[in-house]
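Q: fold the following and give me the result.
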Amino acid sequence: MATASVSQSVPATTPAKYDVKDLTLADVGHERIVWAERDMPVLREIRARFEAEKPLNGLRMSACLHVTAETANLARTLKAGGADLVLVASNPLSTQDDVAAALVRDFGVAVYAIKGEDEHSYYRHIAAALRHLPNVTMDDGADLVSAMIFIALGRMDDLHPEVRAWAATLSTEARAKLVSDVVASMEETTTGVIRLRAMEKDGVLKLPVLAVNDAETKHLFDNRYGTGQSTIDGIVRATDMLISGRRIVVVGYGWCGKGVAMRARGMGGLVTVVETNPIRALEAAMDGFDVRDAKSAAAIGDLFVTVTGNMHALRGEHFALMKDGAMICNSGHFNVELALDQLKEQSTEIKRVRQFVEEYQLKNGRKLYVLGEGRLINLAAAHGHPASVMDMSFAAQALATEWALKNKGRLGHTVHNVPKEVDEYVATLKLQTMGITLETLTPEQKKYLESWEMGT
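A: Presented below is the predicted three-dimensional model:
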């Protein structure tokens, strides 16, 4: 879809350029944004302060995130703080088109995102975010930062053609400046942090990064409770299956895997966990789950959910062992967790049998069903994490951005943790909105915790 231009019927808040499916969807999107806002009191409070103080005034920001109603409220907060924001999708299937339209029409955000966009559109939108020449970036998977790093390194062949075409118009100096002008980048997800730490290890990370994913108010809640609930939601919406009594195989027992396993068991599922890490495998076993290797699990599973952050968690050798009618999905950030090319090689026919469900007819006579094209099932087939949990994640995003600006020039080109004071502030505000009060340490207790003399 070509980038649209402003029409006379569009309110003055509409940015000069954008690429969304249909602006007439904005009324529904606006309702959803406002509804989500009800359950995001921490972010509301931060937005009110940002509106008054303008800590992001004059800042050019490019965000590559899932374009959802919850993200829309983060975008509103950033704009309230004075940021000039461009928002693009971090996954081809995660955009909510009505929300994207409302952000453009009603809130003046330049959005480049369409649900179901093909690879060329996806990277054309990444290029739009780069053309904004941001001072701060936000990523969910590190696609934006990795493109900037490739450009700065002159590794043009590693860029998608849509990004390469734009980068080729830049001088060597401008390519370097694209990265050097970035004060910091915020990374939202586990997969992105893994990629960024790999960049740091290889010595190619040329900007400071704050690992928002690793903040306690993010991964302990968003990854566990958000992913757990929304993954099951996406599976049920896509299939109408009953979880109770089914053998659910959860591949990966990080915080996301813990959440999926917990929710599946809570709905009566018989949960098996597959892990490569001995500590996590032991933890899963002591949490009461059946734990086994992938080949053993492949033969018994009714539903498979990958949440590893790694490629080919399920591959040809596993597909060949799966029972007729088994369903396969992914809730990790990238669809590389499923080796779908290998599944295709084992198949004689692939057809869509319902929205978000593709049937693979295998040469061995069995049928397997892949949900959501192997992409994030909680966003492909459902609405992603509930607003209440994203309230904390996006509050941490906004405050981490403010903190990075206050520390401009003092942050090394490494992956940094979100400051403890930011984490504790977000948690404290969240507790207040929930009507929960904390116990206060007495002077005697404080002294005891700070001393070493007193023993038994």
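Q: contacts, neighbours, all on C-alpha from now
A: Will do.
Q: didn't residue 39 look like it was pressed against residue 385?
A: No: with contact defined as C-alpha atoms under 8 Å, residue 39 does not reach residue 385; the gap is 12.0 Å.
Q: neighbour count for these two, which is higher?
A: residue 385 (22 against 18; other C-alpha atoms under 10 Å).
Q: what sits against the more buried one?
A: 222, 226, 227, 229, 230, 378 (C-alpha atoms under 8 Å, 6 or more residues apart in numbering).
Q: which of these sits closest to residue 317?
A: residue 378 (26.0 Å; C-alpha to C-alpha).
Q: can you give me how far the helix or strand where the closest one lies is from the chain middle?
A: Counting by DSSP states H and E, the element that carries residue 378 is helix 377-380. Centroid separation between helix 377-380 and its chain, computed with C-alpha atoms, centre = their mean, to the nearest Å, is 11 Å.
Q: what's in contact with the lengthiest helix in the chain?
A: Determined from DSSP state H, the single longest helix within the chain is helix 387-406. Contacts with helix 387-406, where a contact means C-alpha under 8 Å, 6+ apart, come from 36-37, 39-43, 46, 55-56, 70-71, 74, 77-78, 136, 183-184, 186, 188, 210, 212, 215, 217-218, 221-222, 225-226, 411, 418-419, 422-423, 426-427, 430.
Q: burial of the residue nearest to residue 343 when sequence neighbours are not counted, as a residue count?
A: When the adjacent residues along the chain are set aside, residue 343 lies closest to residue 316, with 5.8 Å between them (C-alpha to C-alpha, 6 or more residues apart in numbering). Close neighbours of residue 316, defined as other C-alpha under 10 Å, add up to 17.
Q: residues touching residue 316, list them.
A: 339, 342, 343, 346.
Q: please generate a structure for the following sequence too, so the two can be compared:
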Amino acid sequence: MKSTIEKSVIRDIALAPEGHLKIDWVNAHMPVLNRIREQFEKEQPFKGLKVAISLHLEAKTAYLAKVVQAGGADVTICGSNPLSTQDDVCAALVEDGITVFAKYNPDPKEYKELLIKTLETEPDLIIDDGGDLVTILHSERKDLLKNIRGGAEETTTGILRLKSLEKEGQLQFPMVAVNDAFCKYLFDNRYGTGQSVWDGINRTTNLVVAGKTVVVVGYGWCGKGVAMRAKGLGANVIVTEVDAIKAVEAYMDGFAVMPMLEAAKVGDYFVTVTGNRDVIRGEHYKVMKDGAILSNAGHFDVEVNKVELEELSVSKRTVRRNIEEYTMKDGRKFYVLAEGRLVNLAAGDGHPAEIMDMTFALQAMSLKYVNDNYKQIGNKVVNVPYELDEQVARFKLASLGIGIDSLTEEQKSYLDSWAEH
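A: Model (predicted):
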């Protein structure tokens, strides 16, 4: 039998020592996942099963893979974004007995091949990010569906794709919508995205945010976090939205709200967080200020329309790592960060370890849940059971040394009663 080194496709196994240090660091700051690892080591919920994972392949994801492996699984992992993969982390995982198909910045053809190689291991369970594995399984590689019991999805974008498949009656196995869990969107999407986006922007540009105008495109949970952190950095914040309720919420949170065409005229920084395409496009470039900085925090690199930007520009050059400068015919210059890909991961290290601790705990527990219940669930998208969500929160509180109250029996009875109070 081939070793994981022989089976894997990575950049360089010699990079492993640095990768081990990164994984050790996050391990020390992920107490919830450590607690679940202890349970998995005792219970072996995935013994004899193959698990395929497609996530942003950096240290925190690597530790999730090791936790699933500790539960008895034969784990194969690939990256969910070509610019977020860290080659040293890949090498470290291979040394730890996990098969890896991932490299930093492969060309589009190789990137797709690495996804397919991951699925060709014929997994029983999957963890997906953005729906890439699921899409391949339901289109060009239906032959690999036979062993799939189900899986878990990380993102809003992926869940939208899954629900489209379910609506059309095409979904072939159950998937747990991890993104919709309380301990995901309240903390990961809001606090994680809020901090990591600005980590990525600030380390890439080395420019001040205070006093500048930041346009946040989309006011979902990720947009809320980005806007909140921008305000904390001293920016003037504008929110653009297509949802009237979210627009009112942004207004009551103290932010200016206006159409994108108006915001485009005054913004210094633009951050897209919609999960949709072309939210910044040709008509907006025509009115933007010289020096505007464009970044994306949505899963796919389609929110900032780069095709129309190139059509309107007369030149393009890389002026700093992860910054491309586009010069317009009238001399205005715009700067796109990380090729319009996820700025917090393509130009940073992603969410803080303590935040991903909760999200990846949900992933691990959801994977066990779907494995235990896939026959009863059927071929549909389901939410994380509330008791799992609450258990993650309780583990988190315990790791912080925080206790909370419990209802008395009289209080429970009072809340359950329909009679006059």
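Q: quick one: TM-score?
A: TM-score for the superposed chains, counting by TM-score structural alignment, normalised by the length of structure 2: 0.98, backed by 421 aligned residues with a C-alpha RMSD of 1.3 Å.
Q: looking at structure 2, name the residue matched to the residue nearest to residue 343 of structure 1.
A: Counting by TM-score structural alignment, residue 316 of structure 1 corresponds to residue 282 in structure 2.
Q: any idea how far residue 325 of structure 1 is from the residue nearest to residue 343 of structure 1?
A: 16 Å (C-alpha to C-alpha, to the nearest Å).
Q: for residue 94 of structure 1, same thing?
A: Per C-alpha to C-alpha, residue 94 of structure 1 is found 26 Å from residue 325 of structure 1.
Q: give me the more crowded residue out of these two.
A: residue 94 (27 against 16).
Q: what's the more buried one aligned with over in structure 2?
A: Mapped onto structure 2 by TM-score structural alignment, residue 94 of structure 1 lines up with residue 84.
Q: just checking, its match touches residue 55?
A: No: assessed by C-alpha under 8 Å, residue 84 of structure 2 is found out of contact with residue 55, at 9.3 Å.
Q: what range in structure 1 matches the longest strand seen in structure 2?
A: The longest strand of structure 2 (DSSP state E) is strand 313-320. Strand 313-320 of structure 2 falls opposite residues 347-354 of structure 1 when the two are matched by TM-score structural alignment.
Q: which positions within that stretch qualify as buried?
A: By 16 or more other C-alpha atoms under 10 Å, the buried positions in stretch 347-354 of structure 1 come out as residue 347.
Q: repeat for stretch 196-208 of structure 2
A: Within stretch 196-208 of structure 2, the residues scored as buried using 16+ other C-alpha under 10 Å are 196, 197, 198, 199, 200, 201, 204.
Q: Three-state assignment for the aligned partner of residue 397 of structure 2 in structure 1, please.
A: Using TM-score structural alignment, the partner of residue 397 of structure 2 in structure 1 is residue 431. Assigned with DSSP: H, G, I helix; E, B strand; the rest coil, residue 431 of structure 1 falls in the helix class.
Q: give me the three-state assignment for the residue lying closest to residue 431 of structure 1 once chain neighbours are set aside.
A: In space, residue 431 of structure 1 comes closest to residue 437 once its chain neighbours are excluded; the distance is 7.0 Å by C-alpha to C-alpha, 6+ apart. Following three-state DSSP, residue 437 of structure 1 is assigned to coil.
Q: for residue 375 of structure 1, see how far away residue 437 of structure 1 is.
A: 40 Å.
Q: looking at the two, which one has more neighbours?
A: Neighbour totals were compared for residue 437 of structure 1 and residue 375, and residue 375 leads with 26 against 9 (other C-alpha under 10 Å).
Q: spatially nearest residue to the equivalent of the more buried one over in structure 2 (excluding sequence neighbours)?
A: Structural alignment (TM-score structural alignment) places residue 375 of structure 1 against residue 341 in structure 2. Leaving aside its sequence neighbours, residue 341 of structure 2 sits nearest to residue 301 (C-alpha to C-alpha, 6+ apart; 4.6 Å).
Q: do residue 74 of structure 1 as well
A: Looking at residue 74 of structure 1 with C-alpha to C-alpha, 6+ apart, the closest residue is residue 394, at 6.0 Å.
Q: OK, contacts around residue 69 of structure 2?
A: 75, 98.
Q: residue 394 of structure 1 versus the counterpart of it in structure 1, what's the distance?
A: Here residue 69 of structure 2 is matched to residue 79 in structure 1, going by TM-score structural alignment. Separation of residue 79 of structure 1 from residue 394 of structure 1 (C-alpha to C-alpha): 14 Å.
Q: with residue 121 of structure 1 instead?
A: For residue 121 of structure 1, the distance to residue 394 of structure 1 - C-alpha to C-alpha - is 26 Å.
Q: now swap in residue 315 of structure 1 and tell me
A: For residue 315 of structure 1 relative to residue 394 of structure 1 (C-alpha to C-alpha), the value is 34 Å.
Q: more neighbours: the two, which one.
A: residue 394 (26 against 18).
Q: centre of the chain to the helix or strand where the match of residue 69 of structure 2 lies, how far?
A: In the assignment (DSSP H and E), residue 79 of structure 1 maps to helix 69-80. Centroid displacement of helix 69-80 of structure 1 relative to its chain, using C-alpha atoms, centre = their mean, is 15 Å.
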